[in-house]
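K.L.:
starting from these lines, generate the structure:
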Amino acid sequence: MRKEECFYLGKIAKKFSFKGEVLIYLDTDEPELYENLESVFVEHNKHLVPFFIETSSLHKGDFLRVRFEDVNTEEDADAIVGNSIYLPLTMLPKLTGNKFYFHEVIGFEIEDKRLGVFGKITSINDSSAQPLFEVLNGEVEILVPMIDHFLVKIDRENKKVIMDLPVGLVEMYL
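P.N.:
You can find the predicted model right below:
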């Protein structure tokens, strides 16, 4: 499985017991969707390696307590603590309406109700307090706040994000 075919689910945060159990931090709003997984991909040396789950249970909200097959000691667990966890994109629940996954809109055109199409979404910057669409308009990068109030429609069929942006937001880049 290639990383491009997967989504980031979380990270093995720490050991839980002396029998090789670990706690996985789940980077999701709905951790209960991932409570009964059969397997996950663990990133190890830049490769995704399948790990099969013997038992799992939710632990304090955002954590999943997991016992993997063939991880039976503290030393085995130490070897995977800190590694990222991935699942195939096909396991993502389908979203409808104006809800979307960040990876889903990369490559979509972005349109303002007033200005029309003004670029293509190249990535999403979620490292700040407010996530931003990074939009390319020719050689110019435009940063557009991902605010629900501005979002009019996610048009999956035509691969377009339609927004109603404040006057001047886009123009200040052009």
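K.L.:
only C-alpha atoms from now on, for both contacts and neighbour counts.
P.N.:
Noted.
K.L.:
with adjacent residues omitted, what lies nearest to Lys120?
P.N.:
Glu109 (4.3 Å; C-alpha to C-alpha, 6 or more residues apart in numbering).
K.L.:
quick one, what contacts that neighbour?
P.N.:
Val117, Phe118, Gly119, Lys120, Ile121, Lys159, Lys160, Val161 (C-alpha atoms under 8 Å, 6 or more residues apart in numbering).
K.L.:
need the single longest strand in the chain, by residues.
P.N.:
strand 47-59 (DSSP state E).
K.L.:
next, the second sequence, to be compared with the first:
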Amino acid sequence: MSFTKIGIIKKDKYSKDLIEFTSSTKNNTTIKSIDNFILKKNGERYSIKFQIKSSEKNKYLLEINSESKKFVEELKGVSEIFIKNENLPILENDEFYNDELVECNAIDENEIIYGRIIRVIDSSNGSILEIENKEKTFLVPFNESFIINVDIQNKKITIKNIANLAEI
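P.N.:
The predicted structure is shown next:
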């Protein structure tokens, strides 16, 4: 069975019964179409049922089902959450899941390869690509100021000024 990371969760600082969820997809339909996700803890996978209490952009406040609370109560810090691939909605042609970016080549406008994406980091300010080349790893914000084109089919992402970014 295959899984796709859909975001991160952490305990809500104001309530012991709620958790904060930051989605790694901008597709709200994905999140609103599911009522459970997979939490990976100590190598085991647990299905967590929830209800969305509120949302703003890609951030959600979730109420956890009473049966699932025991798994969430022990959370410390931030935890990644997943969904079964079979439960993912089909996206539009110009949309993709962050996990699909991993292993893509990071290229410039002339198709020169500067490395490959090894990880997508979710932050409160958006996603960040971690790119690895022979010499080092470097970070590039995943936003329209840097990203020119994403070609999932051919596993390449065109990045503006990547030569300069790779030298920092």
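K.L.:
which parts of structure 2 are strands?
P.N.:
Using DSSP E, strands in structure 2 cover 3-11, 18-23, 36-41, 44-56, 59-64, 79-84, 105-107, 113-123, 126-132, 137-141, 147-151, 156-159.
K.L.:
turn those strands into CSV, including distance to Lys70 of structure 2.
P.N.:
Formatted as CSV, these follow (distance: least, C-alpha to C-alpha, whole Å):
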stretch, distance to Lys70 of structure 2
strand 3-11, 13
strand 18-23, 13
strand 36-41, 12
strand 44-56, 10
strand 59-64, 10
strand 79-84, 15
strand 105-107, 41
strand 113-123, 25
strand 126-132, 30
strand 137-141, 36
strand 147-151, 40
strand 156-159, 41
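K.L.:
for Glu73 of structure 2, find the nearest of those strands.
P.N.:
Smallest distance to Glu73 of structure 2 across those (C-alpha to C-alpha): 8.2 Å, for strand 3-11.
K.L.:
quick one, the closest one and strand 36-41 angle?
P.N.:
80 degrees (axes from the mean of the first three to the mean of the last three C-alpha atoms, to 10 degrees).
K.L.:
tell me the buried residues in strand 3-11 of structure 2?
P.N.:
Residues of strand 3-11 of structure 2 classed as buried by neighbour count (16 or more other C-alpha atoms under 10 Å): Phe3, Thr4, Lys5, Ile6, Gly7, Ile8, Ile9, Lys10, Lys11.
K.L.:
let me know the closest of the residues you listed to Phe21 of structure 2.
P.N.:
Taking the buried residues of strand 3-11 of structure 2 together and measuring to Phe21 of structure 2 by C-alpha to C-alpha, the closest member is Ile9, at 4.4 Å.
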